[in-house]
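Engineer: Structure for this input, please:
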Amino acid sequence: MLEVEDKTPLPTPDGPETETPAFRDEEGELNPEFLAAAADAIEASEVERLQKLVEDFHESELGDLLEALEPDQRPRLIELLGASFDFAALTEVDEAVREEILEELETATVAEGVRDLDSDDAITILESLPEEEKAEVLDQLPAIERVALQRSLDYPEDSAGRRMQTEFIAVPPFWTVGQTIDFMRETEDLPETFYEIFVIDPGAHLLGSVPLDRLLRSKRPVTIQDIMNAEPDRVEATEQQDEVARLFERYNLVSAAVVDNAGRLVGVILVDDIVDVLEEEADADIKQLGGVKSDEELSDTVFYTQRSRFPWLFVNMCTALIAANVINLFEESLEKMVALAILMPIVASMGGNAGTQTMTVSVRALATRELGRTNAWRIIRREAGVGLLNGLIFACIMGSIAGVWFQSIELGFVIGLALIGVLFFAALGGIFVPLTLNRFGVDPAVSSGPFVTSITDIVGFFTFLGIATAWFHL
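Structural biologist: From the prediction side, this is the model:
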């Protein structure tokens, strides 16, 4: 990754020069001073200063900056940078952030930005647009590019056809090595990155491939047919991306041809595309393990996040009710306030699962460097809001059930208040524990679970029994 470490003097609105703060601090996180400088330049509409700040940025760094800015500053940055803004940066941000940005941009601006992208990056952006706006953007593109992008969009989501690049080099088998090399030297619009050339017949059917190292080691008069691999690595355009990723992993591939159901060459998948797939699949697995939807992002709102997590917590509440019913079988063996013992597993279980949900998202975000000092407090506030909102909802549900079950409105109030406190503190524990462990150099993915479970159990039992004791004067 490129680092912006030099401190070049920049003009300020008042006239004197100041030094450009480094983009990242010593720990590799986004520097708050740089973020403040960029925000100031945006607010003051200082185009030259903003261009100087981001002139050496890699697309991933520009994406990090976009995510760190306030929502209203993101489209403004793009407008100020104009043609110098690399639209590939939009593929590096959360989907929710990308959609918000695209909503604010003019269709002509999006079309101009998409035109300069590799087809796979262009598809990522087009997928985030409403159908009507997507059609408008495509209409403003040259016919050849429009047809290629539309063909990719017609393939199923999460398929090789959606992931492929439609830019590739294909030659006939009767060409010589010299002809092929001269063709690549003279052609201006070659793919930005490629590792092999493909061999096709007049109908575009894939016949073979030639790795670049073999091509460069061969004599100029040798024909391509003589040095090509007659069984090239290929995948169907409709094949699922996770299956393609396994193929790359199994055979250590760096690229593979993508063919349609008739065997015609339609694109190529590179290893960098597969890295993204592997990350997405791992991200989804980890989130789902904790009962979180795979598409949840740190940029999502409190209400969207609450709705996405509610079903899993509701299922957990139902299973906890079953456990409580089993304890109820031993009612005669219990002495004081039997209902408390019966309801205790519900409080502990819901608190534990709420903490696990928050912990799962936090640990993953720390591992991918999406969560750091610059956005920690914002995410903490979001998680606290989600915990409080879920607590209020489940307080009403469980309070009503307990009141009817034990014929005691007071007991319904007690467990309702307990659930509000438990889910709120479980959410805080789920993010504070990983952040604290990470701060002290301990791997949060390994150690967060036991700490979060212990905290939620202790807080859950103390809150529930403490409220009950004070309420009923036991």
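Engineer: From now on I want contacts and neighbour counts done on CA atoms only, so please keep to that.
Structural biologist: Noted.
Engineer: Distance check, residue 468 against residue 150.
Structural biologist: 63 Å (Cα to Cα, to the nearest Å).
Engineer: between these two, who's got more neighbours?
Structural biologist: Comparing residue 468 with residue 150 by other Cα atoms under 10 Å, the one with more neighbours is residue 468, at 21 against 14.
Engineer: this one as well, want them side by side:
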Amino acid sequence: MSRETDDLELKERLETEEDLEDLALGEDYSLNPAYVPMVVDALDRGDAERLRELLGALHPADVADLMGFLSAGDREELVPHLDPEILGEVLSELDTEIREEILEHVPSAILAKALGEMESDDAADVVDDLEADKRAQVLAAMPEVERTAIETTLAYEDETAGRLMQREVVAAPQFWTVGQTIDHLRRESEELPELFFDVYVVDPAYKPVGACPVSHLLRSQRDMPLAQIMEQVTEIPVDMDQEEVAYIFDKYRLISAPVIEPGGRLVGQITVDDIVGVIQEETEEDILALAGVSDAGRDAGFLGIVQSRLPWLLINLVTEVLAVIVIGPFQPMIAKIVVLVMLLPIVSSLGGNAGTQALTVAVRAIASKELNAANAARIILRELAVGLLNGAAVGLVLGAALFVWMHDWKLSLVVLLAIIANLFVAAIGGILAPIALDHFGRDPAVSSSVVVTFMTDFFGFLALLGIAALILL
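Structural biologist: Okay, the predicted model is just below:
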């Protein structure tokens, strides 16, 4: 059965079945291909009722995913069909480029209402994407309390705990009992955060002295003082980098954590759902940085992509030219032993792959704080040993194959020694380049690959030709 036939049948089912949610999403929770054209068709016909049915079957995250498959014009037409509450959740899930485009077409009053339905951290992210004039209009249309919360959040540096946190927290004095706390939560239910896991116990200066997980609270007797059931908390400074926050959450298996200002006063909380996004964002950045590229979203223009990738290609071109220069003095020997031309790319490529392996391990270890001054020497020696052993193993295989083909044991020995030397250099570059860059405050994921590629190409050519000159001539 063809893909077109499958899509047609699914479209017919979507038109006739009531359970749109099950039919709109595949087993992997991605949008079915036939669903997007149905939304576009409803937009073209101006069928508001059908659009409400189609969109109402989706989670806001799925609506955000849908936006990525639509054209800019279709997105502009779709936004007015979203209720402010749903619009706010969709905006918080959108890619930055698409969100900025959509925000241009949302009236300030509607956007202010949508922001009022969001947590303060998500609302601040959206407001941060607005142009200055529209930002002022939107904030002016918001209630004072919500406006102040967003402005306070935006005052913190980007990618810090202050920008990541939500200001809504649940706190109780340490002399309260479990019963008093539960009664307070019920009375103030409208003011509580949408999602929270802990009740933070604070002293008279509003400094956190402990936390009571909601699960412990519900299992405890009403007359039990909070001070007797509270647990120790891991406090997050408001100016801590979000990558450090993610590391702390992962290390201590945290679900939430209080955020404190320099004086120790509680100013907000970070929950695990925020950290999941940070981990994904930082991982994507590191993966892209290793390749020397930036994120190219679904709506990215080709000129922007070229601008982000071309500089690294030009840098790589310069390093490759420097590596090739080493071949010049050996041209007379290459003319006599033509087989060396065939072996040059093999030796350099093997070194490049080995260097990438060591580099990837080193960057991950630095990012996860598994590599520091305490164990750096052991890790470096381990990678060097791996480089020597791998070089010997690969060199023996290629040397043996070359001997069977050429019946020249000296040429096989040249290849064996050259591969051992280049894989050893690859291990040196792969482990030391990111460590050195990190030591000098540079991101090891960004430029380490260029350094390692240059080293393995340069020393690969030099090792093969230099050893060949010593043994074969």
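Engineer: how many other residues sit next to residue 325 of structure 2?
Structural biologist: By other Cα under 10 Å, the burial measure for residue 325 of structure 2, its neighbour count, is 12.
Engineer: and the gap between it and residue 331 of structure 2?
Structural biologist: The spacing between residue 325 of structure 2 and residue 331 of structure 2, counted by Cα to Cα, is 11 Å.
Engineer: Likewise for residue 223 of structure 2?
Structural biologist: 90 Å.
Engineer: Could you do residue 324 of structure 2 as well?
Structural biologist: Distance check for residue 324 of structure 2 against residue 331 of structure 2: by Cα to Cα, it reads 11 Å.
Engineer: just residue 112 of structure 2 next, same as before
Structural biologist: 71 Å.
Engineer: can you check residue 206 of structure 2 too?
Structural biologist: 76 Å.
Engineer: now swap in residue 224 of structure 2 and tell me
Structural biologist: Taken as Cα to Cα, the span from residue 224 of structure 2 to residue 331 of structure 2 is 86 Å.
Engineer: How about the most centrally placed residue in structure 1, nearest residue that isn't a chain neighbour?
Structural biologist: With distances taken as Cα atoms, centre = their mean, residue 94 lies nearest the centre of structure 1, 5.1 Å away. Spatial nearest neighbour of residue 94 of structure 1, excluding adjacent residues (Cα to Cα, 6 or more residues apart in numbering): residue 297 at 6.5 Å.
Engineer: Now check that neighbour against structure 2: what is it aligned to?
Structural biologist: Alignment note (TM-score structural alignment): residue 297 of structure 1 maps to residue 297 of structure 2.
Engineer: ok, how many other residues are close to that match?
Structural biologist: Neighbourhood size, residue 297 of structure 2 [other Cα under 10 Å]: 13.
Engineer: Report the secondary structure state of it.
Structural biologist: With DSSP: H, G, I helix; E, B strand; the rest coil as the basis, residue 297 of structure 2 sits in coil.
Engineer: the more surrounded of residue 224 and residue 331 of structure 2?
Structural biologist: residue 224 (15 against 12).
Engineer: wait, what's in contact with the more buried one?
Structural biologist: 177, 178, 179 (Cα atoms under 8 Å, 6 or more residues apart in numbering).
Engineer: Matching it against structure 1, which residue comes up?
Structural biologist: Per TM-score structural alignment, residue 224 of structure 2 is aligned with residue 222.
Engineer: do you know how far its match is from residue 186 of structure 1?
Structural biologist: 20 Å.
Engineer: gap between the two ends of stretch 87-105 of structure 1?
Structural biologist: End residues of stretch 87-105 of structure 1 are separated by 12 Å (Cα to Cα).
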